Every structure is written in structure tokens, then in C-alpha cells.
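> Using only what follows, build the 3D model:
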Amino acid sequence: MSLGPYTSFIVTSYTLVAAVVLLLIFWIALDYRHQKERLRELEASGVTRRSGRQTADI
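I've put the predicted structure just below:
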């Protein structure tokens, strides 16, 4: 497959886009773990979620 005179630009662009997407996936996964840990800490300290309340509790 020949991409012509722009081969290096095309390959570099796709490589950079793939790297950015992988970085975003890693960042989101890391933030998800951090938020889950923080939520566990809050629940352990007695803070409850509004979504966990019953209608009669409101």
C-alpha cells in the first residue's frame, strides 16, 4: 500500500492520535479507581448518598 509523498505525515498523525486515545483511556481508568476509593472512604466515615435514600427518608 503506497500512501504517496505524505506517508510520514499520515503515519505520525495516526501514531499521535493512538497515543492520545490510550493516554485518555489510562487517565479515565486511573480517575475511576481514585473516585471509587474516595467514595468508599466517605461511606466509611458515615456520609451517605442521596440516591441511596428511600422516599420516606426525604
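
> Please count neighbours and contacts with C-alpha atoms only from this point.
Will do.

> Next, count neighbours for residue 10.
Per other Cα atoms under 10 Å, the neighbour tally for residue 10 reads 13.

> which element is it on?
Element membership of residue 10, judged by DSSP states H and E, is helix 7-44.

> Repeat that for residue 47.
Using DSSP H and E, residue 47 sits within no helix or strand.

> mind checking how far it is from residue 33?
Separation of residue 47 from residue 33 (Cα to Cα, to the nearest Å) stands at 19 Å.

> likewise residue 22?
In this view, residue 22 and residue 33 are 17 Å apart by Cα to Cα.

> Also residue 20?
Per Cα to Cα, residue 20 is found 20 Å from residue 33.

> Could you also give me the structure for this second sequence? I'd like to compare it with the first:
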Amino acid sequence: MIPDLGKYADTVLWSYVVSIGLLLALVLVSVMRGRKSQAELEKVEQRIKRNG
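Next up is the predicted model:
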């Protein structure tokens, strides 16, 4: 099902691999930052509840 890319097959396939890798890295960084922000927010909320 892969189209015939001729002599450019390696270049095109590596471009796809790099693009997918970068997208996965962006998703991973976003998830990690979201979890960190959520943890910090929970700390602030706990401090507010204690101090009134």
C-alpha cells in the first residue's frame, strides 16, 4: 500500500518518522506541563483552605 517513491523513498519516509516523533514529543511535553500545573494548583488550593 506504500506508493512508489523511487529514489526519494528514504527521504520521504524519514520525514514522516521525524514529523511523527516531533508531534509525539509535543504531546508528551504538553501532558507533563499540564500535570505539573495541576499539582501546583492543588498546592495553592490546599494552602488557601488552611489559611482561610
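
> Got a TM-score for the two of them?
After superposition, the two chains reach a TM-score (TM-score structural alignment, normalised by the length of the second structure) of 0.83; 47 aligned residues with a Cα RMSD of 1.3 Å.

> Quick test: name the residue nearest the centre of the second structure.
Taking Cα atoms, centre = their mean as the criterion, residue 27 is the residue nearest the geometric centre of the second structure, at 1.6 Å.

> Show me what that residue lines up with in the first structure.
When the first structure is aligned by TM-score structural alignment, residue 27 of the second structure is paired with residue 25.

> Give me the contacts around stretch 1-15 of the first structure.
Around stretch 1-15 of the first structure, nothing counts as a contact under Cα atoms under 8 Å, 6 or more residues apart in numbering.

> mean shift between the helix holding residue 10 of the first structure and the second structure?
Following superposition, helix 7-44 of the first structure is found to deviate from the second structure by 0.4 Å on average (mean Cα distance after the TM-score superposition for the first structure).

> Residue 7 of the first structure maps to what in the second structure?
Counting by TM-score structural alignment, residue 7 of the first structure corresponds to residue 9 in the second structure.

> Tell me, how many residues neighbour residue 24 of the second structure?
So residue 24 of the second structure, with other Cα under 10 Å, has 12 neighbours.

> State the three-state secondary structure for residue 3 of the second structure.
What DSSP: H, G, I helix; E, B strand; the rest coil gives for residue 3 of the second structure is coil.

> For burial, what's the neighbour tally of it?
6.

> Kindly report the same for residue 9 of the second structure.
Neighbour tally, residue 9 of the second structure, other Cα under 10 Å: 13.

> Please apply the same query to the one 4 residues further on.
Residue 13 of the second structure is surrounded by 12 other residues when neighbours are defined as other Cα under 10 Å.
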